[in-house]
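[1] I would like to see how this sequence folds:
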Amino acid sequence: MKKTMILGAFALFLLGSCVSKKDYASLEAKQKETQDLLNTATVKLNSCLEEKATASARAKALEEQVADLRKNNDNLTILSAKGASNVEKTLESIKEKELKINRLQDALTQKDSVTLALVTSLKREVGINDPDIEINVEKGVVFISIADKLLFQSGSYNVTTRAKEVLAKVAKVVNSKPDFECMVEGHTDDVPYNKPPLLDNWDLSVKRSTSIIRVLQELNVNPAQLIAAGRSHYVPLVPNDTAENRAKNRRTRIVVLPKIDQFYDMIEKEMKNLEAGGN
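    Model (predicted):
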């Protein structure tokens, strides 16, 4: 009986041992499967972690780029504002310069208009159709050129009666322009002159100028408007190589022009006004 119980117990033990091995094998297989799944999950997790790190790095780089772009955009905004301000200042400067140029042009136009009116008046007043009398404008200045044969006898500085008729008409125009100056230029040819008390062509050219000025003064021209000038033979119209050319060079020019001081005073006043307005 005792043996039987022992054998039964042993059989039960063996039977129980066999079942445990099967279960163990099954569990071992499941464990392996689970381990494989765990390994696969671990690999995927590590891959995800790497991708996350890469994505984080890219996100950080993108954030830095965005920050740089925002900073650059702010700088561009500042630069654009400064640029716009500079453009406005440049435009204002250009407008000021244009205004200055326009005012100066107006001043010059005014001077040219006065000069043109003077030429017209002189031509109308003198009214002599004579090739020995020329009225023209050179560089904004009015010139009345009169050949010496109408003014003086050869080698003389005494004004002829015919000259006084012409000078009377010139005096009338000059008297109507009290703000103008009248410069009388004497010109000779290059033939040496020496008749006491005059020493040379310089003396002769100046003496002829003062002779005409005295006539104009007798015709009630304000002496303060008159200027005597002699050029001798140093400003010829043509070469002094023929008698005809020497006759052309012997002449008197009456220069009628606005007073230079007044003209430049007008320009200076305009410049000061512009500078005051610019400041």
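[2] alpha carbons only for contacts and neighbour counts from here, please
    Fine.
[3] okay, now Cys18: neighbour count?
    Neighbours of Cys18 under the rule other Cα atoms under 10 Å: 12.
[4] same check on Ile267?
    Neighbours of Ile267 (other Cα under 10 Å): 16.
[5] and Asn46, by the same measure?
    12.
[6] and it, helix, strand or coil?
    Three-state assignment for Asn46 (DSSP: H, G, I helix; E, B strand; the rest coil): helix.
[7] can I assume Tyr24 sits in a helix?
    Yes: checked against three-state DSSP, Tyr24 lies within a helix.
[8] what distance do you get for it to Asn136?
    To Asn136, Tyr24 is 135 Å away according to Cα to Cα, to the nearest Å.
[9] what's the answer for Ser85, then?
    In this view, Ser85 and Asn136 are 52 Å apart by Cα to Cα.
[10] comparing these two, which residue is more hemmed in?
    Asn136 (15 against 12).
[11] how far does the one helix or strand that one maps to sit from its chain's centre?
    According to DSSP states H and E, Asn136 maps onto strand 133-138. Centroid separation between strand 133-138 and its chain, computed with Cα atoms, centre = their mean, to the nearest Å, is 35 Å.
[12] repeat that for stretch 62-77.
    Relative to the centre of its chain, stretch 62-77 is centred 39 Å away, using Cα atoms, centre = their mean.
[13] how many neighbours does Val142 have?
    By other Cα under 10 Å, 22 other residues sit near Val142.
[14] let's see this one next, to set against the first:
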Amino acid sequence: MKYSVKLLLIAAAGLMFTGCVTQGKFNNLQADYNQLRYDYQDSQLQLTESRTRVQSLEERLREAQQNNDNLRATLADLQRTLDKSLSQSSEGNANISKLVDEINESNRFIQHLVRTKNKSDSLNLVMVNNLTRSLSRDEMRDLDIKVLKGVVYISLADNMLYRTGSYEISERAGEILSKIAKIILDYREYDVLVEGNTDDVPISRANIRNNWDLSTLRASSVVQTLQNQYGIDPKRMTAGGRGEYNPVATNSTEEGRSLNRRTQIIITPKLDQFMDLIDQAPESSLDETSIEDF
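    I've put the predicted structure just below:
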């Protein structure tokens, strides 16, 4: 465009220097010049606008590229988070499965303990019923009978068996020992341990040096009475003393000392007889359940 304007100007100047031109030609040249000048200015304006638009587009492109980079970074973070979540979810599922197995195992173990407890309770009941079947209800009232782990414990206070401060059997003891003899005679194959116990009050009398002697002599008196008066086979019986070293209550009170002064008659079935009792004990009817059943 600039080149065309320059040519017109040169041509017009040449005509002016070479000679006179007509007014019509001059007017035409002037009109062409004005048109070219207008076109030039318009082209300059369009060029400026185009450059502005290009600059704006370049800025928008840079922004779009930056947004794209940000989106790529965000996507990468999300992917890493997703991968980590999936990994943790997999581990969590494994942990939950393991926990369920442990709960089920614990549940089965608890049920086993319940069945064992019920079996043990049933066995104890069978033993008490069997060992006391020869006694009436009135006779049972005078005896404190407990069964622990298949062993029968008959506990008697010292004032029920012995003279005060002595190991000699009292006249009152005959009624009690006769009831115990019925139980022992009813099961001739059971072993019998007579165990004496005292409080911690020191004692020193003729032929009695301490509580060890007193507890053992008392147990021996019971064994000999059962043998001599009630015909219990001495091979089945053992006499033992534990002195003051097996208390069931505190020795700091009179009531506690009274409880500690006792004789226990312990009746124990032999292993084969014990197994027979187990067969007599009723089975528990508990059903096994697991967490998966809920």
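[15] what's the local residue count around the aligned partner of Asn107 of the second structure in the first structure?
    Mapped onto the first structure by TM-score structural alignment, Asn107 of the second structure lines up with Glu98. Neighbour count for Glu98 of the first structure, taken as other Cα under 10 Å: 12.
[16] hmm, who's touching the one helix or strand Gln227 of the second structure maps to?
    In this assignment (DSSP H and E), Gln227 of the second structure forms part of helix 211-230. Residues from elsewhere that reach helix 211-230 of the second structure (Cα atoms under 8 Å, 6 or more residues apart in numbering): 162, 166-169, 177-178, 181, 194-200, 202-203, 208, 232-234, 237-244, 263.
[17] on that earlier part again, other SSEs contacting the strand holding Asn136 of the first structure?
    Applying 3 or more Cα pairs under 8 Å, 6 or more residues apart in numbering; DSSP states H and E, one finds that strand 133-138 of the first structure contacts helix 2-126, strand 141-147.
[18] after superposition, how close is that strand to the second structure?
    Comparison of strand 133-138 of the first structure with the second structure after fitting gives an average deviation of 3.8 Å (mean Cα distance after the TM-score superposition for the first structure).
[19] so where is stretch 73-89 of the second structure in the first structure?
    Matched against the first structure by TM-score structural alignment, stretch 73-89 of the second structure falls on residues 64-80.
[20] average gap between the matching stretch and the second structure?
    Stretch 64-80 of the first structure sits 1.2 Å off on average (mean Cα distance after the TM-score superposition for the first structure).
[21] how distant is that stretch from the center of its chain?
    How far stretch 64-80 of the first structure lies from its chain's middle: 35 Å, per Cα atoms, centre = their mean.
[22] ditto for stretch 99-108 of the second structure
    Worked out by Cα atoms, centre = their mean, stretch 99-108 of the second structure lies 10 Å from the chain centre.
[23] on average, how far is that stretch from the matching bit in the first structure?
    Per aligned residue, stretch 99-108 of the second structure averages 2.2 Å (mean Cα distance after the TM-score superposition for the first structure).
[24] can you redo the helices and strands packed on strand 133-138 of the first structure as CSV with distance to Arg214 of the first structure?
    Listed next are these as CSV, based on distance: least, Cα to Cα, whole Å:
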stretch, distance to Arg214 of the first structure
helix 2-126, 19
strand 141-147, 17
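[25] can you check which of those gets nearest to Gln262 of the first structure?
    Of all those, helix 2-126 sits nearest to Gln262 of the first structure, with 10.9 Å by Cα to Cα.
[26] tell me what that closest one is packed against?
    Other helices and strands packing on helix 2-126 of the first structure, by 3+ Cα pairs under 8 Å, 6+ apart, are strand 133-138, strand 141-147, helix 161-175, helix 260-278.
[27] hang on, the earlier thing: quick check: the gap between the match of Asn107 of the second structure and Gln105 of the first structure.
    Taking Cα to Cα, one finds Glu98 of the first structure at 10 Å from Gln105 of the first structure.
[28] equivalent analysis for Lys164 of the first structure, please.
    Taken as Cα to Cα, the span from Lys164 of the first structure to Gln105 of the first structure is 39 Å.
[29] compare the two (neighbour count), which wins?
    Between Lys164 of the first structure and Gln105, counting by other Cα under 10 Å, Lys164 is the more crowded of the two (18 against 12).
[30] re earlier: can you tell me which of the helices and strands packed on helix 2-126 of the first structure is packed in deepest?
    strand 141-147 (a mean of 20; mean count of other Cα atoms under 10 Å).
[31] cool, thanks, talk later.
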